[in-house]
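K.L.:
this one's sequence-less:
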């Protein structure tokens, strides 16, 4: 049966007296029928849904304090524990290393063909663990997946989910997972290590260990076709039992040379100068994240717009990259002289005396004086060693 997942969800909603769940999965079934060419069946189903009482369509499960119209809230702060968004499909391109992109496509296909895989005894729960350094695009990836699947994204707010009240965090978790099952959606647990940290540490509080247990229980109770994505910057902190719950795991590495070149080209877009050396740019940006490259591109394009230029200034682009890297390394460049010294040390070939003088609107003599100070400081440092 091609639509078994939706039928089972409609039946589950009916058995639980959860009208919103039954109605929403019936709507999804109608969409799938129409997409597969069964327009008459889809029309009949929608006609029946249109005749359903409004009270049924917005039914609440008061015993658990959730409804489709009202996201779950923390019992202590009364703040929503979920942010709901509706990413647009393919609104932004996703750039990943080829092997990582292949794994992602395998996950997407497994979600889209869950029923066929289940019939063949080859299905896996729709669980994806994404991990890697900050700025590598984990949150963007979750949005992209939701857009690709045409589903709303339910982003769990860990700052409100974790409560100071004994037992409240576990109750919050239960409400979040119950809410996610009421309607087709992608449940996204960001900063996952805050909930799924390894147990057994002597400094752990008993309540924190109970949170991990509650998380495992809720994941086990989640139907296989419910989509769950978890993201963390600190995968080494995750409890070993958590890893076993994810059949799909996706590392998000720093972009390699080829990918950095692609990112620079695509993110600069129409503002890309024709003679820009992308190989040099990719080489000098070694070790950076996609987020940092995006930041430099946006800053450079804004500068071009302010100055009324149709393309970005090449030397200014390299300057912004160098200064952004300096900040990322914790360097404090408080003056123009500090910036000139850093840029000269960072890439002397790119930042000649003339280029620096033009960038900072000063004479080459002034730049020479600053550079000589830098060389003198370096020489004194070598002597002291």
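P.N.:
Structure's in. What do you need? These figures come from a predicted structure and were not determined experimentally.

K.L.:
Only C-alpha atoms from now on, for both contacts and neighbour counts.
P.N.:
Fine.

K.L.:
what's the closest non-adjacent residue to residue 250?
P.N.:
residue 130 (4.8 Å; CA to CA, 6 or more residues apart in numbering).

K.L.:
hmm, who's touching the longest helix seen in the chain?
P.N.:
Longest helix of the chain, by residue count under DSSP state H: helix 364-384. For helix 364-384, the external contacting residues (CA atoms under 8 Å, 6 or more residues apart in numbering) are 337, 340, 341, 344, 353, 354, 356, 357.

K.L.:
Do you have the helices of the stretch 101-250 of the chain handy? List them.
P.N.:
Per DSSP state H, counting those that start in this stretch, the stretch 101-250 of the chain carries helices over the ranges 114-119, 138-149, 158-161, 168-180, 206-221, 240-243.

K.L.:
closest to residue 289 out of the ones you listed?
P.N.:
Smallest distance to residue 289 across the helices of the stretch 101-250 of the chain (CA to CA): 11.5 Å, for helix 138-149.

K.L.:
tell me which strands and helices the closest one is in contact with?
P.N.:
In terms of contacts (3 or more CA pairs under 8 Å, 6 or more residues apart in numbering; DSSP states H and E), helix 138-149 is packed against helix 98-112, strand 153-156, strand 227-232.

K.L.:
Reformat the ones you listed into JSON lines and put mean neighbour count and distance to residue 320 next to each item.
P.N.:
Shown next, in JSON lines, are these (neighbours: other CA atoms under 10 Å; distance: least, CA to CA, whole Å):
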{"stretch": "helix 98-112", "mean neighbour count": "15", "distance to residue 320": "29"}
{"stretch": "strand 153-156", "mean neighbour count": "24", "distance to residue 320": "33"}
{"stretch": "strand 227-232", "mean neighbour count": "23", "distance to residue 320": "29"}
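
K.L.:
Output those in TSV, with distance to residue 330 appended to each entry.
P.N.:
Formatted as TSV, the entries for the helices and strands packed on helix 138-149 read as follows, by distance: least, CA to CA, whole Å:
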stretch	distance to residue 330
helix 98-112	31
strand 153-156	31
strand 227-232	23
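
K.L.:
How about the contacts made by the most centrally placed residue in the chain?
P.N.:
Geometric centre of the chain, nearest residue: residue 139, 0.9 Å, by CA atoms, centre = their mean. Counting by CA under 8 Å, 6+ apart, residue 139 touches 190, 231.

K.L.:
any idea how far residue 150 is from residue 87?
P.N.:
Distance, residue 87 to residue 150, using CA to CA, to the nearest Å: 8 Å.

K.L.:
typo on my end, residue 333
P.N.:
Taken as CA to CA, the span from residue 333 to residue 150 is 46 Å.

K.L.:
Could you do residue 288 as well?
P.N.:
31 Å.

K.L.:
Would you state the strands of the chain in chain order?
P.N.:
Using DSSP state E, the strands of the chain run over residues 82-85, 127-131, 153-156, 186-189, 227-232, 248-251.

K.L.:
Included below, for side-by-side comparison, is a second structure:
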């Protein structure tokens, strides 16, 4: 039977006396029936929902958003353990290598056609583990998936979920997983290693081991069509049993040359410098994350706009790239003179004396003094002259 997962959820809501769960999935069933051309059946469901108490009337059209009831809170601090958002595809872009994009598309298709796959005995639980270095797009991935499915994104707040009270973290987990089943949604566990670190470490205490066990039990109790996305920067810390719970596992590598080129062109857009060597830009940003490239583009565009420029000047863009890469390596400059000397050393042809003088609003002679290419008594020395 088509749409069996929605029917089962409606029955589950009725058996649990959970009107919110039943109404949300009834609204979703009506939408799916309408999409399949079964307009009469869809209307019957929506008419029935319209006659329900006002608190449930929101579920007449699940595609326009659902109410998930009261957000779960930590029993000790009373702070929310989940942030609810409704990501939109407007202005949301996710750039991935083709092989990884294929795997993400496969995950989405398995969700959209879960009932068909289930009838054929080929359905997989909607569980996705995303792992990789910071800034590679793991959080964006969760937002992108929720936006494509038109589902709310439930981001678990590990800072409030993990409690110092004995047993409270496990109870918080139970509330979060119950909450995620109230309506079609994407449950997102960021910084997943905070909950799912491997057991057996000598430093572990009983409570931490109980949290992992509670997490495993809650994941096992989830229906296959409840969507769970988890992200971590430290996949090597995860408990081996956790890995087995995820049907889909996607690494998020640093962007390769082709992807870096695409990122630069897309993110600079109409503000790209008029004469820019795209290949040089992609090569110089080797080892950068997508987040670094995005930040460089945003900073450069913002500066150009505030200065009344229609496009970004190439030296200003390369300067921001160099400084951002230094910062991402944990290195900083204590003053502007150090910055100027480093740029001159890094790319002497790109950052000539005249270019540096223009960038920093000073004279060529002053730049030469800073870089040590002119002595205090005025004699030129080193790599260049004022005509560089």
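P.N.:
Now that the structure is in, tell me what you want to look at. Everything numeric in this text was worked out from a predicted model, so none of it was measured.

K.L.:
What's the TM-score once they're superposed?
P.N.:
The TM-score (TM-score structural alignment, normalised by the length of the first structure) is 0.92; 368 aligned residues with a CA RMSD of 1.7 Å.

K.L.:
Tabulate the strands of the first structure (CSV), appending distance to residue 276 of the first structure.
P.N.:
Formatted as CSV, the strands of the first structure follow (distance: least, CA to CA, whole Å):
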stretch, distance to residue 276 of the first structure
strand 82-85, 38
strand 127-131, 33
strand 153-156, 38
strand 186-189, 39
strand 227-232, 36
strand 248-251, 31
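
K.L.:
of all those strands, which lies closest to residue 271 of the first structure?
P.N.:
Nearest of those (CA to CA): strand 82-85, 30.4 Å.

K.L.:
Quick check, residue 320 of the second structure in contact with residue 302.
P.N.:
No: at 11.9 Å, residue 320 of the second structure does not count as touching residue 302 under the criterion of CA atoms under 8 Å.

K.L.:
Comparing those two, which residue is more hemmed in?
P.N.:
Set residue 320 of the second structure next to residue 302 and count neighbours by other CA atoms under 10 Å: residue 320 wins out with 17 against 14.

K.L.:
check contacts around the residue lying closest to that one once chain neighbours are set aside.
P.N.:
Leaving aside its sequence neighbours, residue 320 of the second structure sits nearest to residue 296 (CA to CA, 6+ apart; 6.0 Å). Contacts for residue 296 of the second structure (CA under 8 Å, 6+ apart) come out as 317, 320, 321, 324.

K.L.:
can we see that at 10 Å?
P.N.:
For residue 296 of the second structure, the contact set (CA atoms under 10 Å, 6 or more residues apart in numbering) comprises 264, 267-268, 290, 302, 317-325.

K.L.:
do you know how far it is from residue 97 of the second structure?
P.N.:
Distance, residue 296 of the second structure to residue 97 of the second structure, by CA to CA: 21 Å.

K.L.:
got it, and residue 209 of the second structure?
P.N.:
Residue 209 of the second structure sits at a distance of 36 Å from residue 97 of the second structure (criterion: CA to CA).

K.L.:
So which of these two has more stuff around it?
P.N.:
residue 209 (18 against 14).

K.L.:
Let me know the distance separating the closest residue to the more buried one other than its chain neighbours from residue 164 of the second structure.
P.N.:
Leaving out its chain neighbours, the residue that sits closest to residue 209 of the second structure by CA to CA, 6+ apart is residue 199, at 6.0 Å. Distance, residue 199 of the second structure to residue 164 of the second structure, by CA to CA: 18 Å.

K.L.:
which one of these two has more residues nearby?
P.N.:
The neighbour count for residue 199 of the second structure versus residue 164, taken as other CA under 10 Å, is higher for residue 199 (20 against 11).

K.L.:
My guess is the more buried one contacts residue 193. True?
P.N.:
No: assessed by CA atoms under 10 Å, residue 199 of the second structure is found out of contact with residue 193, at 11.6 Å.

K.L.:
Can you pull the residues that touch both of these two?
P.N.:
237, 238, 239.

K.L.:
Need the nearest residue in space to the last one, chain neighbours excluded.
P.N.:
Spelled out, it's residue 239 of the second structure. Per CA to CA, 6+ apart, closest to residue 239 of the second structure is residue 198, 3.6 Å.

K.L.:
could you list every residue that touches that neighbour?
P.N.:
Neighbours of residue 198 of the second structure in contact, by CA under 10 Å, 6+ apart: 204, 208, 209, 212, 236, 237, 238, 239, 240, 241, 242.

K.L.:
I'd like those residues laid out as a markdown table, including distance to residue 113 of the second structure.
P.N.:
Below are the contacts of residue 198 of the second structure laid out as a markdown table (distance: CA to CA, whole Å):
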| residue | distance to residue 113 of the second structure |
| --- | --- |
| 204 | 41 |
| 208 | 37 |
| 209 | 36 |
| 212 | 31 |
| 236 | 32 |
| 237 | 33 |
| 238 | 30 |
| 239 | 30 |
| 240 | 29 |
| 241 | 27 |
| 242 | 25 |
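
K.L.:
Selecting buried members of these in PyMOL, what would you type?
P.N.:
Burial among the contacts of residue 198 of the second structure is assessed by 16 or more other CA atoms under 10 Å; the matching PyMOL selection reads:
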select buried, resi 208+209+212+238+239+242
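
K.L.:
Residue 87 and residue 150 of the first structure: which has the busier surroundings?
P.N.:
Legend: neighbour count by other CA under 10 Å for residue 87 of the first structure and residue 150, higher for residue 87 (21 against 17).

K.L.:
tally of neighbours for the closest residue to the more buried one other than its chain neighbours?
P.N.:
Of all residues not flanking residue 87 of the first structure in the chain, residue 147 sits nearest, at 4.8 Å (CA to CA, 6+ apart). Look at residue 147 of the first structure: counted by other CA under 10 Å, it has 21 neighbours.

K.L.:
swap in residue 15 of the first structure?
P.N.:
11.

K.L.:
what about it, distance to residue 99 of the first structure?
P.N.:
43 Å.

K.L.:
Same question for residue 182 of the first structure.
P.N.:
Going from residue 182 of the first structure to residue 99 of the first structure by CA to CA gives 34 Å.

K.L.:
Kindly report the same for residue 116 of the first structure.
P.N.:
For residue 116 of the first structure relative to residue 99 of the first structure (CA to CA), the value is 25 Å.

K.L.:
likewise residue 227 of the first structure?
P.N.:
22 Å.

K.L.:
what's the answer for residue 373 of the first structure, then?
P.N.:
According to CA to CA, residue 373 of the first structure and residue 99 of the first structure sit 48 Å apart.

K.L.:
contacting residues for residue 57 of the second structure?
P.N.:
Neighbour list for residue 57 of the second structure: 20, 23, 24, 27, 46, 47, 48, 49, 50, 51, 66, 67 [criterion: CA under 10 Å, 6+ apart].

K.L.:
Thank you kindly, that will do.
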